[in-house]
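K.L.:
Show me how the following folds:
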Amino acid sequence: MMQKFLLIAASFVSLFLELSLIRWVPAHVFSVAFFSNVILIASFLGLGLGFLLSEKKLEMFHTFPLCLLIFIIVILLLENIQITLPSNAQVWIWSYYQGNRLYAPPFKISIIGILAIIFSLIVLLFIPLGQKIGKLMAGFSPLYGYTLNILGSLFGVICFGVFSFFNTPAFIWFFVAGFLAVLILYKERIFVAALFIVALATIIIGASERDILWSPYYSIELLRKEDRSISVYVNQLFHQKAVNFDKDLNANNKYGFLYKWFNPGRALIIGSGTGNDVWVALKAGAEHIDAVEIDPVILNLGKKEHPQMPYNSDKVTVFTDDARSFMHKASGPYDMIIYGTLDSHATLSVTSSIRLDNYVYTHEALQEAQRLLSAEGVVVLLFSVPTDWMSARLIDTVKSVFGNKETRYVFTDSYLFNLMIFAGPGLTNALSERPDFSRILSMPSAKSAVEIPHDDWPYLYLEKRGIPKLYFITLLMLIGISITAIFTLSPLKGGKVNLFFLLLGGAFLLLETKSVTTLSLLFGSTWIVNAVVFSAILFLALAANWMVMKMRFKGTAWFFLALSLSLIISYFFPITSLLRLGFFSKVAIASLLAGLPIFFAAIIFAITFKSTKHVSHALGSNLLGAVLGGFLEYGSMAFGLKALYIAALACYLFAWFYLNKKLAQ
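P.N.:
So this is what the prediction gives:
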């Protein structure tokens, strides 16, 4: 019984700590938030290498508490480094605005060097944990041990989801992970020392983060000004400002510009933040406002501390939701839809390089906005545009939906935002009735070389289709570190890496990533959707294990065939057609499309894993395959998200061919 608890506890720590680092490291190391899947890949690599080393007599887990403490100290020290980004990166990262950082450290290191340091440290941190899980699993039959491993991982996801719901501070995350890790050492002589180290690590984090608020998406710091305005910084970077309109004449004029020409009537504000757009719309005479904001902490800040307290009005209804998700459900009509400088500083999911706001600025998303407009309605998009190609992309995306006749734009000074795009039937009337307004605005150019984002390629911040230079160089560096680590700790010539399970691992991560992005498109890019999806995937794996343990399947051929067919169907299925369905119909069809491939893949893994002779080698290889899948995910920047299905199918077919060849031998 105790061995079961220890295995579940170690598995809990592995996934819980992984999720904690993905949230915590970007709060202290500038720009890492835009590379969060690098942390995921590093943890998989460390766990995989640990599994491959689990047959070694040397007990590495004794070093885990000390490794955790050293890791925490190094990350906190890296907060004093100014991260530099190459000028020709071919991708926009908001930290290019160095002047918008909360403080400017004196030392400089390139982002590629920083990522190499963090990647290596996380790999080293997770190796002892992976070895311990491998050693504990050796005491059980392969499939039963794997089931306990999944169960512990599921508890880790649920627990972190609960902590996210209550916006708990980071020191609690590390206390929980560290304390459980120490419990695993309860019989060891180092138990007391390990307990002291974990307590010290928790105190260090708590003391260093006294002024940090934690939302489900960011670390948040506030800078209060003498005029009672509040600057909001997320992951150390300026995000937005709660403006005191009684004192800030420039902001008054800038936000109020659009209301000189349009009556807000019934308004929808997407990305309402601390409430600036809400206040100005109320002041302009809005009869009713639906305000949508994804981050509950930022929304709560606006409710309690915005100088004008706009959310207290009876005319305002607040929704804590993803913008795209709300538009799926909204019925309208709205006289005005305002995109309130909606720019994210985080990725949509731990497995994906898509950013949180990418699905808001696609052709299909603006079609939904068009559907919600009244006969005289107008869409107003506000944005702080950093490059010419991004302004061209936003303007052309709006034009692709509303046409040249109903699209205009104007550039302003850089304070808070520098681009306003107007579109919709109400614009045509305003232009004809107000010639002075027409003279201020510009008409979109007839042609543009910039690609328009679609739901299958939603990369607003990429200069062009393809893997940008910054990511490409980073990938080469990380692949080099990974190969070096694998050959050093687990020589391929020793036959320790199992190609079959490696392919399954790579394909499964690609499936997982595509499932998260698909369901985020359908139900919203919120942390709740992510938590539910990851929990559901682990539940499917548990169900597959239970079926394989209870039933005697003779082979995997039929399941490989079913998996292949389900992937082909998912590839060709027009997923956006589900957006028009009711909630329960959408849930049912989406669950089948996303769930069936994962379920069949989990059954294939369970059948083959059940009979494996080298458990640690198989599971270690599977995790190394997940590392491969993490690298392949970047290919969606070039080929689109649906291409992940093709890559996963290729891995599974190769695995099937390899398995048949081995069985024939």
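
K.L.:
alpha carbons only for contacts and neighbour counts from here, please
P.N.:
Will do.

K.L.:
contacting residues around the closest residue to residue 359 other than its chain neighbours?
P.N.:
Distance criterion C-alpha to C-alpha, 6 or more residues apart in numbering; nearest residue to residue 359, sequence neighbours excluded, is residue 458 at 6.0 Å. Contacts for residue 458 (C-alpha atoms under 8 Å, 6 or more residues apart in numbering) come out as 354, 358, 359, 361, 362.

K.L.:
secondary structure class for the third one?
P.N.:
In this case it means residue 359. The three-state label given to residue 359 by DSSP: H, G, I helix; E, B strand; the rest coil is helix.

K.L.:
Could you measure from it over to residue 466?
P.N.:
18 Å (C-alpha to C-alpha, to the nearest Å).

K.L.:
Between the two, tell me which one has more neighbours.
P.N.:
In this view residue 359 and residue 466 are compared by other C-alpha atoms under 10 Å, and residue 359 has more residues nearby, 30 against 16.

K.L.:
I have a second one here; can you model it like the first so I can compare?
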Amino acid sequence: MKKALDKNYLLVSLVSFSFLVFEFLLSKELMFLYGMEVSFWVIPLIMGGFSLGSAMIKVKPLNKISLEEFILSYVIITVFSLLLLVKLPIYEFHKSYFYNVFKLMLILIWPFITLGLYFGRVYSEDKNLGKVFLYNGLGLTLGALYCGKIYKFLGWPGGIFFIVFLLLIFLVLFDRRRWVFYISGVLFLMLVYKLDLLKTNLSYKFGFSFFAKDGEIIITRYSELVRTDVVKVGKIYRIFNDGGSPTRIVRISHPSKLYEIDKNELQEIPFCFGEFPRVLIIGSGGGNDVYLCLMAGAENIKAIELNPVIIQLMKNEFRDYSGNIYFHPKVEIINKEGRDYIRQTKEKFDLILLKGTDTNTSFSSFYPFTLEAYLYTKEALKQYWDILSDNGCLVIMRSIPISGSGEKRGFLQMLQLYMSAKSLNLKDNCIIMKRNVATEDNLELIRYTFFLFKNKMEGEFNVNDEILYLPERVFKIEEMRDEYLKRYNVNLLRDDCPAVYNFEKWQKKLPYILKLICIVVFPAIILLILGKVNFRKVVFYLSLGIGYIALELNLMGKLLLFLGHPVYSLQIILSSFLLFGGCGGYWALHHKINLKKYIFLLVFFNILSIFTCNWLYTINIPSQILKNILVFSLIAPLGFFSVVPFSQSLSKEEKRYIMYALDGMGTVVGTILIGFIQTYLGFSSGFIFIGFIYFLAILVV
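P.N.:
Purely as a prediction, here's the structure:
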């Protein structure tokens, strides 16, 4: 009997591990196929399948299916759902955004419903609930620690096959009564893998439609952050991050001719205003900016690149093609996040260059901001200013396709930078220009350039550039600012709210948010009626679910900049929160506790997080290990106390599966609401919202 129980708990850990890895891999594939925003809304909705599955465990004939059969069903349903995702033209651009998100949800929700059936059965029937919480927490923690590494080494769909094979092999070893079915499942997966059926059909990938039309993917590699593709278009090679943010690989046929150039042609960088021997490039990509700076006479170039795969490509496969640009004696390539490097460096630079530093992707589907969001905030502008030399210059350039809303988006981004400069009393030191350009492969772009000079500007402007702002003169950015502020959301970007690409007014997005919440709340109302659940219990468990996921996601966003790398935010914060959450769930079932007291403690630690997180940004810790340990320790009590009330309450319920379903619905609603609050109000407001939600739980306990 003990051996059987140990097997069941081990299976709980393995299923939890596979779930978190599956959610991460699926979110990255959705980002690649349809963009970050679609992934952000689809993933929380399909996770609502957990709640639906848990609520249906008493429905015939589902109540007669064994736990092992649920897992086998999960494997098969997962593969079929993903086949539909990568092979069918699901996203229809002529339809509404809400329609497409709902359509994706209907296709991808079934694996999560199956997992909900499994966990609903486990949480409602297992007598040792504390062990379930503990093993569940351990599995989720391992998933948080290794999901990035699985993505890096196995990619898509290799990572998917890895986690489902693990589950099937476990079933073959420990449930030999149904070994024929499990072996059949293994053979089915081997057939799908051999035929490469889960390979993405790029004819439905809209991210390549402009920059890589008629192109051919020749290299695909993965890091812990993004999928990186090299696409050949004619004689040009472009690198894509998660299917977007292209960077052209520089081609240098004769490295000996590196410095033969007329500086008057380099209007996209400010060498017409003077000499800049010491240069910092944030987002070196395919080496074009490095090449331009070398041609203009730079003597010392620090090139920051976040994506390690791009560095490997430039140093290996494209070393000769790029003329060894990444090995040039005047160039130092640094694999780091830009703000993290700036905070730690003691050097001064004559030029800081951010030229199209975009990723258009995120480290998680639950994080509503792009990886580069912190590079354009008010605090970032102040840090750039501090490390500029006396005659230094900051250049931020955005090149956007002319088609669609490109011109509007580019202007709004420049307006945000202008507002930051104005708030720092630096607007008299900046120039903003616009220019229509054509690339060598005939792509038409609009190029917006933001200059920030440390001292008085001297030089002439190119006649092809339209000046949007110049000190002491009124140009378009001043004339159009009030009009744009009425029509669009153009908030001052702060580290506490780095919504760099969010220009939609909250009034326009709110109806869409409410529609999504209604999709989730409607099943809760059905449960309330059919399950005859007390209204106070519905509010209590929904509040716990909302507060738990909102706290987790808010911490991930708030501490990302301090940790210095998105991977650490995912691994350190999430693993600490989940590990100590599992421990809290186990501990609560072995001690008598006062629910109100522990929820009050949770509210206290949550509000304390506002001051703690802000304090962390005032200290400089050069050691990454020490930063990781510090954050891991600070998050531990929050993770611990966040699960204690739920664990203690659930153990006393007769209909655990319904309460578990309500908590799951709360996590979906919490994900949507905290993303909305982070985008329009910021992380500090997110902590206040979380405190209010937990206070609501205290009122109905």
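
K.L.:
Would you pull the TM-score for this pair?
P.N.:
The TM-score (TM-score structural alignment, normalised by the length of the first structure) is 0.85; 623 aligned residues with a C-alpha RMSD of 3.2 Å.

K.L.:
thinking again about what came up before, including distance to residue 232 of the first structure, could the contacts of residue 458 of the first structure go into a markdown table?
P.N.:
Shown next, in a markdown table, are the contacts of residue 458 of the first structure (distance: C-alpha to C-alpha, whole Å):
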| residue | distance to residue 232 of the first structure |
| --- | --- |
| 354 | 23 |
| 358 | 21 |
| 359 | 23 |
| 361 | 23 |
| 362 | 27 |
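
K.L.:
can you tell me which of these lies nearest to residue 439 of the first structure?
P.N.:
Closest approach between the contacts of residue 458 of the first structure and residue 439 of the first structure, by C-alpha to C-alpha: residue 361, at 27.0 Å.

K.L.:
That closest one and residue 585 of the first structure, how far apart?
P.N.:
26 Å.

K.L.:
the more surrounded of the two?
P.N.:
residue 361 (25 against 12).

K.L.:
Just tell me what the more buried one corresponds to in the second structure.
P.N.:
If you follow residue 361 of the first structure across to the second structure using TM-score structural alignment, you land on residue 376.

K.L.:
Confirm that residue 614 of the second structure sits in a strand.
P.N.:
No - under three-state DSSP, residue 614 of the second structure falls outside any strand and is assigned helix.

K.L.:
which ones are touching the aligned partner of it in the first structure?
P.N.:
Residue 614 of the second structure maps onto residue 575 of the first structure when the alignment is built from TM-score structural alignment. Listed by C-alpha under 8 Å, 6+ apart, the contact set of residue 575 of the first structure reads residue 518.

K.L.:
In the first structure, what range does stretch 567-579 of the second structure match?
P.N.:
Counting by TM-score structural alignment, stretch 567-579 of the second structure corresponds to 527-539 in the first structure.

K.L.:
mean per-residue distance, the matching stretch to the second structure?
P.N.:
Stretch 527-539 of the first structure: mean distance to aligned residues in the second structure after superposition is 1.7 Å, counting by mean C-alpha distance after the TM-score superposition for the first structure.

K.L.:
can you list contacts of that stretch?
P.N.:
Stretch 527-539 of the first structure is contacted by residues 150-151, 153-154, 157-158, 161, 216-217, 349, 512, 515-516, 519-520, 523, 595, 598 when judged by C-alpha under 8 Å, 6+ apart.

K.L.:
which residue ranges form the strands in the second structure?
P.N.:
Per DSSP state E, the second structure carries strands over the ranges 216-222, 227-233, 236-241, 244-248, 278-282, 300-304, 331-334, 349-355, 388-401, 430-438, 444-453, 466-469.
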